[in-house]
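Colleague: Attaching a predicted model along with its sequence, questions to come.
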Amino acid sequence: MSKTKKKKDYHEEHVDESWLVPYADLLTLLLALFIVLYAMSSVDQKKFADLTEVFNKEFQGGTSIFDNPSSILVNKEEIDSYNENNNKEEQTEKDYSDELTTQQLTEKSKQKDETELISVQRKLNVYIKAHNLQDKLVTSLTNEGLLVTFRDNILFTSGSAEISDKDKELVSEISNLLIINPSRHIIISGHTDNIPIKNAQYNSNWELSVSRAVNFMKVLLENDKLNPSNFSAKGYGEYNPIAKNTTEKGREKNRRVEILIQSGN
């Protein structure tokens, strides 16, 4: 009787605990699954590959959660850190992409604007050549836009700002070439040489240059297809020369009226 009781007590003290191993592995897999699901909420293919590598290293190490209970916590911290860094990289890439797109749009707009100005320049050059005005009118593209230069001796007599009827026909024809769609701002500017002027009408070259620019603009705006709100006039007098005033040829170049068709950008 006593032997049977002792044998029974012996078995009760040594319960088989082998079931803990698969149970621990099951818990590890479940926890890993939840972490993967959490991470995949903002994961792309690259991120998923990185996570797979992390878990492969963990499981191939041959340890369970009970052997190293802090391992999953460490991996979660690594994942959170990776997510944060990856989000920063994605934001940086997005900012760069937006900046690149803006630059591309700006460059495309500039190219379109330049193409339109070149088209207007070609029309003007065709007109100038057809009327043998190469020594009187000159066109050039600048950073500010398309510049059309009139030598003053084609429009004005010395010391005068009045345009003759014959020259008004020329200005009127030029006005038709300034009808642009979309419309642009156009600046008319008057310029003189440095020879002082003082007569009954004008006390300075400044006044003369302003009057020439305004009178020239008035003739242009007789064309009702042009919008006056797009036009303005300036007078520079002798203070914006394009040649030296020490020679007659240089002074002739400085006496001029300019049309600036401004760039759209």
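Modeller: Structure received.
Colleague: Please make it C-alpha for all contacts and neighbour counts, starting now.
Modeller: Will do.
Colleague: can you map out the strands along the stretch 151-265 of the chain?
Modeller: Under the criterion DSSP state E, counting those that start in this stretch, the stretch 151-265 of the chain contains strands at 186-191, 231-237, 256-262.
Colleague: Can you show me the helices along this protein?
Modeller: Along the chain, the stretches classed as helices by DSSP state H are 2-13, 20-39, 45-60, 71-130, 165-177, 205-220, 248-254.
Colleague: The fourth one vs helix 45-60, what angle?
Modeller: Relative orientation of helix 71-130 and helix 45-60, computed by axes from the mean of the first three to the mean of the last three CA atoms, to 10 degrees: 160 degrees.
Colleague: Now find how far off-centre helix 71-130 is within its chain.
Modeller: From the chain centre to the centre of helix 71-130 is a distance of 8 Å (CA atoms, centre = their mean, to the nearest Å).
Colleague: and if you look at stretch 171-184?
Modeller: 28 Å.
Colleague: First-to-last residue distance for that stretch?
Modeller: This stretch, stretch 171-184, spans 18 Å end to end (CA to CA, to the nearest Å).
Colleague: then this one, side by side with the first:
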Amino acid sequence: MSRKKHPEHVNHERWLVSYADFITLLFAFFVVLFASGQSDKKKQTQLAAAMQAAFSPVSMFEPHSKKPALTQGAAAAETIEPVAPPVPSPHSMDRTAAGVRKILEEQKKSAGLPPGSLTMHTTSEGLVISLQEAGFFTSGSAEVQQQSRQVLMKIAAALPAGPMRIEGHTDTVPIHTEQFATNWELSSERAIVIARYLFENGPVSPADLAVTGYAEFHPIASNATPEGRARNRRVDIILLSHPAALR
């Protein structure tokens, strides 16, 4: 006599096993993501600290905290405020003007520079010391003449610490040499050479200097005459009365 087969019991809760496995895998995935994120933050902190330490010896930035903040938010976003350059006082301006006049008188007695090659006047921006090409450079060159180097060193020593702008100017006669393609390059290179003399031989800081070349586009005299063109070929040292004019 054959036994009667009972119908197999169907387990309707097998999905719980698959669901539990899925939740476990999902949890593991987010744990990995969290761990990776923490590692990246640590590396970013180390990188920022290393960069800050690298810049500290040359005093390019003024550190406000030993550990740079990397989290978002207004409280964490520390800003580094630039240090404003010192403004020359009227007394230092007068002393500088007197010192340059003394140098000018010495040159007149020794006939070291051509007449009119070193002049001085005041504008709304500050004291302007003009160095004419005839006394400091040969035509088409940015190399300071030998007899003018001592004069530049004396001028540098007479200048006060503070913001100043060095401007190179030319006349309208075009130039095209192997070294200077246009008057832009010539005027800029002359201004750079004078700026280097100033901060290498005086109290002027390179951070307080702005150097620019204007070519022939800022004349002070007519370019229609040789005399006017000679006046336009110059480098101006401007002792700025306002630090904002340096930017």
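Modeller: Happy to help now that I have it. For clarity, every value in this text was computed on a predicted model and none was experimentally measured.
Colleague: picking up where we left off before, how about the strands of the stretch 151-265 of structure 1 in a markdown table, adding distance to Ala32 of structure 1 and mean neighbour count?
Modeller: Shown next, in a markdown table, are these (distance: least, CA to CA, whole Å; neighbours: other CA atoms under 10 Å):
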| stretch | distance to Ala32 of structure 1 | mean neighbour count |
| --- | --- | --- |
| strand 186-191 | 71 | 25 |
| strand 231-237 | 73 | 19 |
| strand 256-262 | 66 | 24 |
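Colleague: I'd like to know which of those is closest to Asp80 of structure 1.
Modeller: Closest of these to Asp80 of structure 1 is strand 256-262, at 54.6 Å (criterion: CA to CA).
Colleague: Mean distance of the closest one to its aligned residues in structure 2, please.
Modeller: Superposed on structure 2, strand 256-262 of structure 1 shows a mean distance of 0.4 Å to its aligned residues (mean CA distance after the TM-score superposition for structure 1).
Colleague: against structure 2, where does that strand fall?
Modeller: With TM-score structural alignment applied, strand 256-262 of structure 1 matches the range 234-240 in structure 2.
Colleague: Now do the matching stretch: everything it contacts.
Modeller: Applying CA atoms under 8 Å, 6 or more residues apart in numbering, the contact partners of stretch 234-240 of structure 2 are 87-88, 93, 125-133, 162-170, 187, 190-191, 194, 246.
Colleague: right, so the helices of structure 1: which one is the most enclosed?
Modeller: helix 205-220 (a mean of 21; mean count of other CA atoms under 10 Å).
Colleague: same for that one, what does it pack against?
Modeller: Applying 3 or more CA pairs under 8 Å, 6 or more residues apart in numbering; DSSP states H and E, one finds that helix 205-220 of structure 1 contacts helix 165-177, strand 186-191, strand 231-237.
Colleague: Next, the angle from the shortest one to strand 256-262.
Modeller: Going back to what we said before, that points to strand 186-191 of structure 1. Relative orientation of strand 186-191 of structure 1 versus strand 256-262 (the same axes, to 10 degrees): 160 degrees.
Colleague: what's the mean deviation for strand 186-191 of structure 1 versus structure 2?
Modeller: Mean for strand 186-191 of structure 1 is 0.8 Å (mean CA distance after the TM-score superposition for structure 1).
Colleague: do the longest one as well
Modeller: Its match in structure 2 and helix 165-177 of structure 1 itself, once the structures are fitted together, sit a mean 1.3 Å apart by mean CA distance after the TM-score superposition for structure 1.
Colleague: circling back: can you convert the strands of the stretch 151-265 of structure 1 into JSON lines and add a column each for distance to Thr246 of structure 1?
Modeller: As requested, those are arranged in JSON lines below (distance: least, CA to CA, whole Å):
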{"stretch": "strand 186-191", "distance to Thr246 of structure 1": "16"}
{"stretch": "strand 231-237", "distance to Thr246 of structure 1": "16"}
{"stretch": "strand 256-262", "distance to Thr246 of structure 1": "17"}
